[in-house]
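# sequence and predicted structure, then a few things I'm wondering about:
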Amino acid sequence: MNILIAMDSLKGSLSSIEANKACEEGFLQADSRFRIETVPVADGGEGTVEALVYAADGQFFEAEVTGPLGKIVKARYGILGGGRTGVIEAAEACGLPLLKRDERNPMEATAFGLGELIHEVIEKGCTEIIVGLGGSATNDAGIGMLQALGYRFLDDNGEDVRFGGKELIRISEIDDSGVSERLKDIKFRVACDVTNPLYGMQGAAHVFAPQKGADPEMVLELDKGLEHFAQAVLSQLQINLQEIRGAGAAGGLGAAFAGFLDAELESGISLILEQTKLKEKLLKTELVITGEGKLDGQTSMGKAPAGIAQLAKEKNIPVIALAGDVSEGGAALYEAGVTAFFSIVSGPVDLETALDPEVARSNIKRAAEQIGRVWRLNKSAGL
């Protein structure tokens, strides 16, 4: 009775590792003979560093970098076993969680700290860097990150522009003479699950900036800045940022990584599952348990549970998904390979209570125990 548990984090409540542990405890409470393997997962956003470090027997490190509004913050990153691959999350250096709601302002927010974090990883001797883009507070097309890496963006007077999305419109010249040669030898793999262009109605400003604090007037100004920057890059470097699928990800960080750092923009969950070797782990698995905070129609579009279910489906392994909230979209989940899905919440409850870590942990454990009891009966009956 081999069971593989690969829960994504329940955002604002439990990490992937904590959710996995609660689920494992529930199954073992149902039957101590279950053979269980847990795999921490993420989809390229929050939890990417943790999932990959644990999966690859790596190490955690911490660095002090410039936060989105210029204050020093502590950013955690990882180096995988072998010491050649670093893992970072944009949110650790320039993420929305680093700001209070009334502090959000993509006109001012910078990705400078992310560049500092990259430099820190390179100094550790890494030649490959995996980047999770989710959760940035910025809309600066990644120029802050590039400034930290030695690029200069100059205005009409030959002066360096400052930080934030408001500065994009002022850029007239790009100087890469100060970029370290070492940077060219680094392979960047970027977890990016959106295909938005850099500017326009489907671009970074119009689609993502409002959740980062931009009002309608700011959105228009930011979009003009992104277009101006793209034209400057096309004119001087012959790189068409607007043609890059995913250029608008994380306030334009997708454009900076792909256009300036020659990064591969990849499906987040595919990258994570490759690194955690989940496909190989399924060879000895009879049942898969996965899940996240909310299961809905969006889950089937690049989220961790869907990626896991697709791999299991290829091997005809049943998949049960758990979540705090289960909304419409069941048909899409079934198509993705989920056999059945359940809410862990046992009755009416307010969101604050449901998100309480102890409550969530208890709910997962209870749900897992019930699934374990049914699974044990099926196995006993030879089903």
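Structure's in. What do you need?
# please count neighbours and contacts with C-alpha atoms only from this point.
OK.
# nearest residue to Glu369 other than its sequence neighbours?
Gly26 (4.2 Å; C-alpha to C-alpha, 6 or more residues apart in numbering).
# pull the number of nearby residues for the one you found.
Neighbour count for Gly26, taken as other C-alpha atoms under 10 Å: 25.
# quick one: contacts for it?
Each residue near Gly26 by C-alpha atoms under 8 Å, 6 or more residues apart in numbering is listed here: Ile364, Lys365, Arg366, Ala367, Ala368, Glu369, Gln370, Gly372.
# now, those that are in helices?
Counted as lying in helices by DSSP state H, out of those, are Ile364, Lys365, Arg366, Ala367, Ala368, Glu369, Gln370, Gly372.
# specify which member of those residues is nearest to Ala148.
Ile364 (42.7 Å; C-alpha to C-alpha).
# so what's the closest one up against?
If a contact means C-alpha under 8 Å, 6+ apart, then Ile364 has Ala19, Ala22, Cys23, Gly26, Leu322, Ile344 as its contacts.
# gap between it and Ser267?
Ile364 sits at a distance of 28 Å from Ser267 (criterion: C-alpha to C-alpha, to the nearest Å).
# which residues of the stretch 101-250 of the chain fall in strands?
Under the criterion DSSP state E, counting those that start in this stretch, the stretch 101-250 of the chain contains strands at 128-132, 152-154, 173-175, 187-191.
# skipping adjacent residues, who's closest to the residue nearest the centre of the chain in space?
The residue lying closest to the centre of the chain (C-alpha atoms, centre = their mean) is Gly45, at 1.3 Å. Leaving aside its chain neighbours, Gly45 sits nearest to Gly134 (4.2 Å; criterion: C-alpha to C-alpha, 6+ apart).
# quick one: the one you found and Glu89 touch, right?
Yes: using C-alpha atoms under 8 Å, Gly134 is in contact with Glu89, at 7.4 Å.
# okay, these two: which has more neighbours?
The residue with more neighbours, out of Gly134 and Glu89, is Glu89; 29 against 24, by other C-alpha under 10 Å.
# look up the closest residue to that one, ignoring the ones flanking it.
Closest residue to Glu89 apart from its sequence neighbours, by C-alpha to C-alpha, 6+ apart: Gly132 at 4.6 Å.
# contacts only, for that neighbour.
Gly132 is in contact with Gly44, Gly45, Glu46, Thr48, Val87, Ile88, Glu89, Ala90, Val190, Ala191, Cys192, Gly268, counting by C-alpha under 8 Å, 6+ apart.
# ok, back up a step: just the closest of the contacts of Ile364 to Glu167, please.
Closest approach between the contacts of Ile364 and Glu167, by C-alpha to C-alpha: Ala19, at 41.9 Å.
# try it against this one:
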Amino acid sequence: MTRLLIAPDKFKGSLTAAEVVAALSRGLAETAPDAEITACPIADGGDGTVDAALAAGATAQPATITGPTGEVREIVWALEDDTAVLELADAVGLKALPGGDLAPRDASSRGLGELILAAVRAGAREIVVGLGGSASTDAGAGLLQALGARLLDAEGKDIAPGLAGLETLASVDLAPAREALEGAVLIAANDVANPLLGDDGAAAVYGPQKGLDAEAVTLADRTLAAAAALLDPSGAASRAEGAGAAGGVGFALLLLGATQRSGADVVLELADFDARLAGADLVVTGEGKLDAQTLQGKGPAEVARRAAAAGLPVLAVAGAVTLTGEELAGAGIIGAFDLLSRAADVEDAIARGEQLLEEVGRDIGRSLPALLGEHRGPSPLP
């Protein structure tokens, strides 16, 4: 019996990781009915992180929080024993903006702070915060306020939400936020190395996708620098890798003592990936687009690295593939299937994503004897 471990990330804007697994499995069942399939949806700290934790056996916990522009938002986080898994994207990310309307000056990270507080009150002692897809550039000010920090303007009043409020920051007291987290360990899960400030910082790199034009990016960076001078006089946190994640939420978490870890590593550990890998003959991974960014520590690359280290062949599936055969081989991937070549255009590939993934699943099933035979033979595939 052939044992397959299917561990893809989401196809962003199209299918969740679980939906990708299900579609591939349906196709495989038609051409390789005896194959034993283990589902392992993954994520890299961004959208889909909570879903991956739930698929791995965590329990869903409901929460009512403040959305990125002040609206009431009902979401779910994950809890397993005393470990909580939270997702910024779902709480206060771009996808949480009402109507998808960007709010570069007013969007806030407050709801994520409320979520962290809810997890602490529920008894969580390790809190994994998946960063990615943020709607705000507030240096995590809203998050800090939700945890009790005092961020005040020149008149001694709480600053308003978002970048606009951050412009008025005159004094800070982080002690109440740190006290609220006493006994809890924060883990910032992401694969971003950007500092808070400068050409590689939160505003310059991620501001445009949130609606900041070139002039606004320059002003935002100055605002972040002024705020950092008050929040982090030594500059250690603002210069740290990952401080620029999620509009500076990474910076705020570092101020609260968070440890930064690779989002892909954290999710794979939560999913007990290595144990599942030990029982597999072939691994299938993938995401919406396999490109140069995939190789920068994203989920599929980490899946392939671990599988290749264990001597297992890895196939990849994606909506589009721009990596060369040499690049794929270097990542430990022996072959890749794309959906775009099976569709009329990008829109068609997205619209028929599940159907096309079923086709890919059937093709993988047909090729299993040759793939595994060659891999197990005297000349393994590269």
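Cool, the structure landed. Because the structure is a prediction, the values reported are computed rather than measured.
# work out the TM-score between the chains.
Here the TM-score for the pair of chains, by TM-score structural alignment, normalised by the length of the second structure, is 0.93; 375 aligned residues with a C-alpha RMSD of 1.9 Å.
# tell me which of the contacts of Gly132 of the first structure fall in helices.
Per DSSP H, helices hold the following members of these: Thr48, Ala90, Gly268.
# so Glu37 of the first structure sits in a helix?
No: counting by DSSP: H, G, I helix; E, B strand; the rest coil, Glu37 of the first structure is not found in a helix; it is strand.
# before we move on, back to that, now list the buried members of the ones in helices among the contacts of Gly26 of the first structure.
Among those, those scoring as buried are Ile364, Lys365, Arg366, Ala367, Ala368, Glu369, Gly372 (criterion: 16 or more other C-alpha atoms under 10 Å).
# tell me the one among those residues nearest to Gln310 of the first structure.
Nearest to Gln310 of the first structure among these is Ala368, at 21.3 Å by C-alpha to C-alpha.
# spatially, what comes nearest to that closest one if we skip its sequence neighbours?
Gly26 (4.8 Å).
# surely that neighbour is in a strand?
No: per three-state DSSP, Gly26 of the first structure lies outside any strand segment and is helix.
# I'd like to know how far it sits from Ile5 of the first structure.
The value you get for Gly26 of the first structure to Ile5 of the first structure, if C-alpha to C-alpha is used, is 11 Å.
# what's the burial count for the residue nearest to Leu295 of the second structure when sequence neighbours are not counted?
Of all residues not flanking Leu295 of the second structure in the chain, Ala301 sits nearest, at 5.6 Å (C-alpha to C-alpha, 6+ apart). Taking other C-alpha under 10 Å as the criterion, the count of residues near Ala301 of the second structure is 23.
# how much does the helix or strand harbouring Ala301 of the second structure stray from the first structure?
Per DSSP states H and E: Ala301 of the second structure is located in helix 299-309. Compared with the first structure after the fit, helix 299-309 of the second structure shows a mean deviation of 0.6 Å (mean C-alpha distance after the TM-score superposition for the first structure).
# could you dump the contacts of Gly26 of the first structure into CSV with distance to Ala75 of the first structure added?
Listed next are those as CSV, based on distance: C-alpha to C-alpha, whole Å:
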residue, distance to Ala75 of the first structure
Ile364, 30
Lys365, 31
Arg366, 35
Ala367, 34
Ala368, 34
Glu369, 37
Gln370, 39
Gly372, 39
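# so which of those residues would you say is closest to Pro318 of the first structure?
Distance to Pro318 of the first structure, by C-alpha to C-alpha, is smallest for Gly372 among the contacts of Gly26 of the first structure, at 13.4 Å.
# residue in the second structure paired with the closest one?
Using TM-score structural alignment as the criterion, Gly372 of the first structure maps onto Gly365 of the second structure.
# related to what we said a few turns ago, which residues in the first structure does the helix holding Ala301 of the second structure match up with?
Under TM-score structural alignment, the match for helix 299-309 of the second structure in the first structure covers residues 304-314.
# what are the buried residues along that stretch?
Applying 16+ other C-alpha under 10 Å to stretch 304-314 of the first structure flags Ala304, Pro305, Ala306, Gly307, Ile308, Ala309, Gln310, Leu311, Ala312, Lys313 as buried.
# stretch 151-158 of the second structure too?
Leu151, Leu152, Asp153, Asp158.
# how about the second one, nearest residue that isn't a chain neighbour?
What sits nearest to Leu152 of the second structure in space, not counting adjacent residues and going by C-alpha to C-alpha, 6+ apart, is Asp158, at 4.5 Å.
# give the burial count for Gly213 of the first structure, as a bare number.
20.
# let me see the contact set for it.
Gly213 of the first structure touches Arg101, Asp102, Glu103, Arg104, Asn105, Pro106, counting by C-alpha under 8 Å, 6+ apart.
# for the match of Gly372 of the first structure, what are its contacts?
With contact taken as C-alpha under 8 Å, 6+ apart, Gly365 of the second structure is in contact with Gly27, Leu28, Ala29, Glu30, Thr31, Ala32.
# what do you get for Asp272 of the second structure?
By C-alpha under 8 Å, 6+ apart, the contact set of Asp272 of the second structure is Ala56.
# that one matches what in the first structure?
Counting by TM-score structural alignment, Asp272 of the second structure lines up with Lys277 in the first structure.
# that match and Asp8 of the first structure: what is the separation?
Distance, Lys277 of the first structure to Asp8 of the first structure, using C-alpha to C-alpha: 16 Å.
# also Ala93 of the first structure?
Counting by C-alpha to C-alpha, the gap from Ala93 of the first structure to Asp8 of the first structure is 22 Å.
# re earlier: which neighbours do Gly134 and Glu89 of the first structure share?
Gly45, Glu46.
# would you turn the ones in helices among the contacts of Gly132 of the first structure into CSV with distance to Gln298 of the first structure and neighbour count?
Below are these laid out as CSV (distance: C-alpha to C-alpha, whole Å; neighbours: other C-alpha atoms under 10 Å):
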residue, distance to Gln298 of the first structure, neighbour count
Thr48, 19, 29
Ala90, 22, 27
Gly268, 14, 27
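# list the contacts of the alignment partner in the first structure of Ala246 of the second structure.
Using TM-score structural alignment, the equivalent of Ala246 of the second structure in the first structure is Ala250. Contact analysis of Ala250 of the first structure by C-alpha under 8 Å, 6+ apart lists Leu133, Gly134, Gly135, Ser136, Ala137, Thr138, Asn139, Ala204, Phe208.
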